Each structure stands twice: as structure tokens, then as C-alpha cells.
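> I'll drop the sequence and a predicted model, then ask my questions.
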Amino acid sequence: MSEKAGRAATSRGFGRVIVFVYGILAFAASGRATFELTTKFSDAPFPYSLSILAAVIYVVATWALATGRRRIALATVSFELLGVLAVGLSSLLATDKFPEASVWSDFGAGYGWVPLVLPMVGLWWLYRTRRVG
């Protein structure tokens, strides 16, 4: 799919909704990560580093989805899903490593589980709108 066709797919309908939700999550995660980094990073560096990573992933995924860069979108959304699953499970099993929550802790419970559901929806949408042939 060309970049122009990819942009057209995200400029209307459900594609626009996905880009909008990713944008909100990118903004929220970036704000959280910036606050944690500047005010209390030494309290829990591991989970706060994961929040920074999540923010970067959301920003790149938003950009990739909005501009039709499907390979980058697929990579970042897939990484996001793996990150949410790994961090979510780790935060439940290794509570000593997570004295404070990250964006992906407890499978994104602090964000209404949107971090868990959104990459599944994003991957479904990328699959559904792929160009076959």
C-alpha cells in the first residue's frame, strides 16, 4: 500500500478513530513519563523507564498510523502488545520490581485497560486494511 493510500485509510472512518485514540494515549503517556522522569525517577527507575518506552512507542505508532507507514505501524503496535503482556504479567508476578506502576503495569489497568485492548484493535485494523495482491 502506498503512503498516500495508507494516509487515506486513516483520514476517515475507523482509521481516524484509531489514530485519535493512539494520539490521546501518546499524549497521556508522554505527560506521565515526563513528570516521572523529572520529579521522582530515582524512586522507581525500572517502571518509570518502561513508562518512557511506552510513551515513545505510542508517539511512533501514532505517527506511523497517521502517515500510512504500515510496516512501522505494524512493528510498533506489535511491540506494544508484547510489552503490555510482558510488563503486565511481570508486574503481577514480580511486585518487588514494580514499587510504582508504569503505563503497562497490570495490563494497563491504570488507563482502563486501553493499553491492552488498543494494540489488538490496531493489529486487527492493520490486517483488515492490508492490500492483498
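That came through, no problem.
> CA atoms for contacts and neighbours, from now on please.
Will do.
> Neighbours of Ser11, how many?
Counted with other Cα atoms under 10 Å, the neighbours of Ser11 add up to 17.
> so the spatially closest residue to it that is not a sequence neighbour is in which element?
Leaving aside its sequence neighbours, Ser11 sits nearest to Ala66 (Cα to Cα, 6 or more residues apart in numbering; 7.6 Å). In this structure, Ala66 sits in helix 45-67 according to DSSP states H and E.
> Show me what that helix is packed against.
helix 3-10, helix 13-39, helix 70-93 (3 or more Cα pairs under 8 Å, 6 or more residues apart in numbering; DSSP states H and E).
> Return the set of buried residues in the shortest one.
This points to helix 3-10. 6-10 (16 or more other Cα atoms under 10 Å).
> likewise stretch 110-125?
Per 16+ other Cα under 10 Å, stretch 110-125 contains these buried residues: 111, 113-116, 118-120, 122-123.
> Same check on stretch 41-50?
Within stretch 41-50, the residues that count as buried by 16+ other Cα under 10 Å are 41, 44-50.
> now swap in stretch 8-21 and tell me
By neighbour count on 16+ other Cα under 10 Å, the buried set for stretch 8-21 is 8-11, 15-16, 18-20.
> Between the buried residues of helix 3-10, which sits nearest Pro99?
Among the buried residues of helix 3-10, Thr10 lies closest to Pro99 (Cα to Cα), at 38.4 Å.
> list the contacts for that closest one?
Counting by Cα atoms under 8 Å, 6 or more residues apart in numbering, Thr10 touches 16, 18-19, 65-68.
> Which residue, other than its chain neighbours, is closest to the residue nearest the centre of the chain?
The C-alpha lying nearest the average C-alpha coordinate of the chain belongs to Tyr58 (Cα atoms, centre = their mean; 4.0 Å). Closest residue to Tyr58 apart from its sequence neighbours, by Cα to Cα, 6+ apart: Ala26 at 4.7 Å.
> want to compare, so here's the second one:
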Amino acid sequence: MSNPRSSSEQPSTAAATSAADRLGGLGKVLIAVYLVLAIAATFRSVYQIITKFDEAPLAYSLSAVAGVVYIVATIALIKRRGVWRAVAWCALVFELCGVLIVGTLSLTAPQLFAHPSVWSQYGIGYVFIPLVLPVLGLLWLRSTARAAGAGAAAGGEGSA
């Protein structure tokens, strides 16, 4: 004997799961790009700080900060539940502000930067990925929050 209530709930649960699956693919790409950027920015800044810090201390310090932010963002996006969701939001907002502030300063006051940082000229040295990535990450976090809410409303746990 079938339960009429469970069969009527199936479509909405399936729709929430389908939406979460689509978001999961984008999430995997975002996390992979964050991981690559975290490794690249961190190792580049460590090398620059060790070998030629006196040439451009501000730029190399900003690159190190960017590397740490990318590491934190990567971990928070992977976990993205509970307090980690708030950490992800904070890291991505900080990253976006950093890119916008440093990008603008690097264009309006280039004398501050003897060498480029990860965020200089809005991330031009990294094909503008530092500018686009936090925007996509914030949109993804917002979308996964909606998918989780839809899944919970449909009687499931959600996957965000």
C-alpha cells in the first residue's frame, strides 16, 4: 500500500535535490578555482617575501593577505555549514573589498605599489579572476542558502 502523502511530496523534494545538484557542480568549480588561486597566491607571496621583500613590501604583503584569504575562503566554501557559512561570507566580502580597494589604488596611486600584487589593477595579472571569483562565490552562497531552504521546506535537509 502506498502512502499518498509521500508520493505528493516527491516532486518538490526531487526539484530541490535537482537544484542542489546543479549548484553542486558550480560549487565544485568555484572551490577548485579558489584552491588553485590560494596555492598560487600563497606560494608566490612567500617566494617574493623571502627573496625581495625590500623591493615592494606593500605589494608582497597584500599578496600574502590575499593568499590567506583564499585559503580561508576555500576551506569555508568546502565546509559551508553552520559557522563556516558565515566565515565564507566574510572571506568573500573581504576579498571583494580588497580587490576593489587595491585595484583602484593601484590605478590612482601607482607609486604605492613598486610591484603588482594579486589584487593590483583588479587582478589583471590573474586574468581578473580575483575580481570575478568573490562575486560568483557570493552568488553561489546565496543560491545554496535558497536551495537549502527549499529542501527544508519540502521536508528534506537540503544540501547547502
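It's in. Remember, predicted model here, so these are calculated numbers, not experimental data.
> Once they're superposed, tell me the TM-score.
Scored by TM-score structural alignment, normalised by the length of the first structure, the superposition of the two chains gives a TM-score of 0.89; 125 aligned residues with a Cα RMSD of 1.7 Å.
> Looking for the alignment partner of the residue nearest to the centre of the first structure in the second structure.
Counting by TM-score structural alignment, Tyr58 of the first structure lines up with Tyr70 in the second structure.
> got it, and Asp106 of the first structure?
Structural alignment (TM-score structural alignment) places Asp106 of the first structure against Gln121 in the second structure.
> In contact with the residue lying closest to its match once chain neighbours are set aside, which residues are there?
Once flanking residues are discounted, Gln121 of the second structure sits nearest to Gly103: 4.2 Å by Cα to Cα, 6+ apart. Contacts of Gly103 of the second structure were listed using Cα under 8 Å, 6+ apart, and they are 119-123.
> Please repeat the previous calculation with a cut-off of 10 Å.
Applying Cα atoms under 10 Å, 6 or more residues apart in numbering to Gly103 of the second structure gives the contacts 97, 109-110, 116-124, 131.
> repeat for Val132 of the second structure
Contacts for Val132 of the second structure (Cα under 10 Å, 6+ apart) come out as 96, 99, 122-123.
> Per the alignment, name the residue of the first structure opposite it.
Using TM-score structural alignment, Val132 of the second structure lines up with Val117 in the first structure.
> Please apply the same query to Thr42 of the second structure.
Match for Thr42 of the second structure (TM-score structural alignment): Ser30.
> and the nearest residue to that match once chain neighbours are set aside, how many neighbours?
The shortest distance from Ser30 of the first structure to any non-neighbouring residue, by Cα to Cα, 6+ apart, is to Ala55 (4.9 Å). By other Cα under 10 Å, 23 other residues sit near Ala55 of the first structure.
> What of Gln111 of the second structure?
The local packing of Gln111 of the second structure (other Cα under 10 Å) involves 10 other residues.
> how near is it to Val132 of the second structure?
For Gln111 of the second structure, the distance to Val132 of the second structure (Cα to Cα, to the nearest Å) stands at 25 Å.
> Likewise for Asp54 of the second structure?
31 Å.
> do Leu139 of the second structure as well
11 Å.
> ok so, going back, among the buried residues of stretch 110-125 of the first structure, which two are most distant?
Using Cα to Cα, those span at most 19.4 Å, a distance reached by Tyr111 and Leu123.
> which non-adjacent residue is nearest the counterpart of Val84 of the first structure in the second structure?
Matched to the second structure by TM-score structural alignment, Val84 of the first structure sits across from Val99. Distances taken as Cα to Cα, 6+ apart put Trp119 closest to Val99 of the second structure, at 4.9 Å, once the chain neighbours are dropped.
> Also Phe41 of the first structure?
Nearest one to Phe41 of the first structure, counting by Cα to Cα, 6+ apart, is Tyr48 at 6.4 Å.
> Provide a list of residues in contact with that neighbour.
If you count contacts by Cα under 10 Å, 6+ apart, Tyr48 of the first structure has them with 32-37, 40-42, 54, 98, 100-103.
> and it, what pairs with it in the second structure?
Aligning on TM-score structural alignment places Tyr48 of the first structure opposite Tyr60 in the second structure.
> where's that match relative to Pro134 of the second structure, distance?
21 Å.
> what do you get for Leu77 of the second structure?
Using Cα to Cα, Leu77 of the second structure is found at 11 Å from Pro134 of the second structure.
> Overlap of the contact sets of the two?
Each of 30, 34, 88-89, 91-92, 140 lies in contact with both Leu77 of the second structure and Pro134 under the rule Cα under 10 Å, 6+ apart.
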